[in-house]
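Asks: Following is a predicted model, sequence given first.
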Amino acid sequence: MATYYKSNLCSICSKPTAKSFCIGCKKYFCRKDFKEHEQQLSITFDNEIVGSHDELLDLIQKLEKSNYLSLHIFDQIEQWKQTTINKVKKAAEKAQHELIQLIENQKLTIIKQLKPITKEIRSLREDENIVETNIDRLRKKINEMRQKLEKFTQKDINKSVIVSDEQIDWNRLIYISQEQQQKYYPLRSPPTTNIHPNTRWQQNAITVAGGNQQRNRINQLSYPRGLYIDDDQTIYVAEEENHRIIEWKWSATSGQVVAGGNGQGREDHQLNRPYDVIIDK
């Protein structure tokens, strides 16, 4: 700890013999209290810096020696995989059942339509009264029915029968969030609002809260994090930098502080970097 010497009052005992000055805390000490100050700094350094450093090294060694697959986070991914596989299986079974029903219904419909044609063919054969118009008409009907059944036996059946969601981005279905690059904050709402997790938002929309530069006035926001939308479309915003929860009524041009807003702290009237908000009615 760098010091220089000048006579002054000791910050501990207030004696006028303080000649030691700590450039860290900017205070004067007498010789006795200065030694105690050094000892306390040494203890704090060992406990907080050296201790934390050693714990970090232990954690790195633990990761190096362990099998990554034994970590709890991999268990969560494996559980998600099994759950997703089960959901995909159920969806495939449902599609197979629907396809069987579709084929059966189509088959019964064509059998019903084919009966009068079969009867007419026999009649024309027995009467030997066949003309070109009969051939063209019957050929057209038979071809139409054959095409309806052939789509179930052709290899490109998926183009005509099966409808699947080709918009799924399988690389983003599950992924590891890089916290240092991007943080995700929740948007919450009552069940009656019914915001689906995969909702696609309009690219060109209107500003409903903030939009007046980043500051702490009631018509401004600073680092808005969690959002909650009420049944009456009132928006509650957790502002991390302003240490407050602010309420924005529908079509309002400014908000109203409903929690915090009195600086960063731990008192009953303060908040400390809130990042989420939920309303319990």
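Replies: Nice, thanks for sending it over. Residues are numbered from 1 along each chain as shown.
Asks: contacts and neighbour counts: CA atoms only from here.
Replies: Noted.
Asks: so Arg172 is in which element?
Replies: In the assignment (DSSP states H and E), Arg172 maps to no helix and no strand.
Asks: distance of it from Ile121?
Replies: 59 Å (Cα to Cα, to the nearest Å).
Asks: Those two: who's more crowded?
Replies: Ile121 (16 against 8; other Cα atoms under 10 Å).
Asks: Checking Lys81 next. Helix, strand or coil?
Replies: Judged by DSSP: H, G, I helix; E, B strand; the rest coil, the three-state class of Lys81 is helix.
Asks: what's the neighbour count on it?
Replies: 13.
Asks: Then the one 5 residues further on?
Replies: The number of residues packed near Asn86 is 12, by other Cα under 10 Å.
Asks: And for Phe45?
Replies: The burial count for Phe45: 13, using other Cα under 10 Å.
Asks: next one: Glu239
Replies: 27.
Asks: you'd agree it is up against Leu227?
Replies: No - with contact defined as Cα atoms under 8 Å, Glu239 does not count as touching Leu227 (9.4 Å).
Asks: Just confirm Val258 is within a strand.
Replies: Yes - Val258: assigned to a strand according to three-state DSSP.
Asks: So what's the residue count around it?
Replies: 12.
Asks: do Gln76 as well
Replies: 10.
Asks: Please tell me how far it sits from Leu173.
Replies: Distance, Gln76 to Leu173, by Cα to Cα: 15 Å.
Asks: repeat for Thr17
Replies: Thr17 is 70 Å from Leu173, by Cα to Cα.
Asks: and these two? which has more neighbours close in?
Replies: The neighbour count for Thr17 versus Leu173, taken as other Cα under 10 Å, is higher for Thr17 (16 against 7).
Asks: mind listing what the more buried one touches?
Replies: Listed by Cα atoms under 8 Å, 6 or more residues apart in numbering, the contact set of Thr17 reads Ser7, Asn8, Leu9, Cys10, Cys30.
Asks: Separate out the buried members of the residues you listed.
Replies: Buried members of the contacts of Thr17, counted by 16 or more other Cα atoms under 10 Å: Asn8, Leu9, Cys10, Cys30.
Asks: put this beside the first:
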Amino acid sequence: MASVTAKQLCIKCDKGGGVATCGGCQQWFCVKHFNEHRQELAIGMDNLGEEHDLLQRDLTQGNAMHDLVSYVNDWEQKSTTKIQAVAEQARIDIQKYLDHKKQQLKTSLNQVANELKSSRQSDDYTEIDLKKWMEQVKQIREMLENPSTIRIIDSNDVQSIIHLIQDHMSDGVPSSHICQKCGRKFSIVDNCGGDCIHGGTWHARYEDCSYLKCGFNLGIKASIGKQHWSCCYSLERESNRCSKSGPHIVVQHEN
């Protein structure tokens, strides 16, 4: 007895008239729906062709690339404006700082000049005074030629598109140094002496003294019998500041 072959159902109408299968979707269709399926594919092909033509036109005219270039040009202009504004403000701030620092140095130099004038008139200066004034003049010149409290910082922050240059300055307080002799901090523009350790010896016995020199400087009230420092004639043995000391000597610089 011959076997009966089951008919394929159409994917669209579920009827048993499936006579053709699509090589793409592998579905069975009746004659009517197979033709409709082919028409749908033809419409899809037409739409794809239109999209291709539009893309070809845009590539030829370069509209997309032009928009990107315009964006970069706009970014460049805005960034340049920002950089110029920051640079101008940095110039103004640095000039103000330099003017302020220059005025401080003038004040310190005038103080030295007044001491020189006074000492010339009284003719009472010694080698210690000359050394002190020479050191002060030297340090003032160093501050003038090397304003160490100014640093230009080139920011390399990867989060920032624009690497802005910033000026880093102190708040007008003179830079701090450490003295080689006494170990104390001091301001280089106010380093006029009289604040460092004793440069003389402690006179504990009568034989240590010079009658004329010690007696004259100690005066009647203290009398030559009092123990004292030979440099400033202070009667305080434990004192670590001498009013006659020279300027501090720089051993290192602190930011």
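Replies: Thanks, I have the structure now. None of these values were measured; they are calculated from a predicted model.
Asks: how about JSON lines for the contacts of Thr17 of the first structure, with secondary structure and distance to Asn158 of the first structure added?
Replies: Output for the contacts of Thr17 of the first structure, formatted as JSON lines (DSSP: H, G, I helix; E, B strand; the rest coil; distance: Cα to Cα, whole Å):
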{"residue": "Ser7", "secondary structure": "strand", "distance to Asn158 of the first structure": "91"}
{"residue": "Asn8", "secondary structure": "strand", "distance to Asn158 of the first structure": "90"}
{"residue": "Leu9", "secondary structure": "coil", "distance to Asn158 of the first structure": "89"}
{"residue": "Cys10", "secondary structure": "coil", "distance to Asn158 of the first structure": "87"}
{"residue": "Cys30", "secondary structure": "coil", "distance to Asn158 of the first structure": "88"}
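Asks: Just put the residues you listed in CSV and tack on distance to Ser164 of the first structure.
Replies: Below are the contacts of Thr17 of the first structure laid out as CSV (distance: Cα to Cα, whole Å):
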residue, distance to Ser164 of the first structure
Ser7, 84
Asn8, 82
Leu9, 81
Cys10, 79
Cys30, 81
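Asks: from the residues you listed, which single one is nearest Ala91 of the first structure?
Replies: Cys10 (77.8 Å; Cα to Cα).
Asks: How much space separates that closest one from Lys89 of the first structure?
Replies: For Cys10 of the first structure relative to Lys89 of the first structure (Cα to Cα), the value is 77 Å.
Asks: Pro16 of the first structure too?
Replies: In terms of Cα to Cα, Pro16 of the first structure sits 83 Å off from Lys89 of the first structure.
Asks: Go through whichever helix or strand Thr44 of the first structure is part of and flag the buried ones.
Replies: Remark: Thr44 of the first structure resides in helix 31-44, with elements defined by DSSP H and E. For helix 31-44 of the first structure, the neighbour count (16+ other Cα under 10 Å) marks Asp33, Phe34 as buried.
Asks: List just the nearest of the contacts of Thr17 of the first structure to Ile168 of the first structure.
Replies: Taking these together and measuring to Ile168 of the first structure by Cα to Cα, the closest member is Cys10, at 70.1 Å.
Asks: Quick one: name whatever helix or strand follows the one helix or strand Arg225 of the first structure maps to.
Replies: Using DSSP H and E, Arg225 of the first structure sits in strand 224-229. Using DSSP H and E, the next helix or strand after strand 224-229 of the first structure towards the C-terminus is strand 235-239.
Asks: mind listing the helices for the stretch 1-150 of the first structure?
Replies: 31-44, 51-65, 72-127, 132-150 (DSSP state H, counting those that start in this stretch).
Asks: Dump these to TSV, plus distance to Val163 of the first structure.
Replies: Shown next, in TSV, are the helices of the stretch 1-150 of the first structure (distance: least, Cα to Cα, whole Å):
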stretch	distance to Val163 of the first structure
helix 31-44	66
helix 51-65	45
helix 72-127	10
helix 132-150	17
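Asks: For Ile246 of the first structure, which of those is the nearest?
Replies: helix 72-127 (35.0 Å).
Asks: Find the centremost residue of the second structure, please.
Replies: Ile153 (4.1 Å; Cα atoms, centre = their mean).
Asks: Trace it over to the first structure, please.
Replies: Using TM-score structural alignment, the partner of Ile153 of the second structure in the first structure is Ser164.
Asks: Now name the helix or strand holding that match.
Replies: Here Ser164 of the first structure is assigned to no helix or strand, by DSSP H and E.
Asks: Also the one 10 residues further on?
Replies: Element membership of Ile174 of the first structure, judged by DSSP H and E, is empty: it is in no helix or strand.
Asks: now it: how far from Gln79 of the first structure?
Replies: For Ile174 of the first structure relative to Gln79 of the first structure (Cα to Cα), the value is 12 Å.
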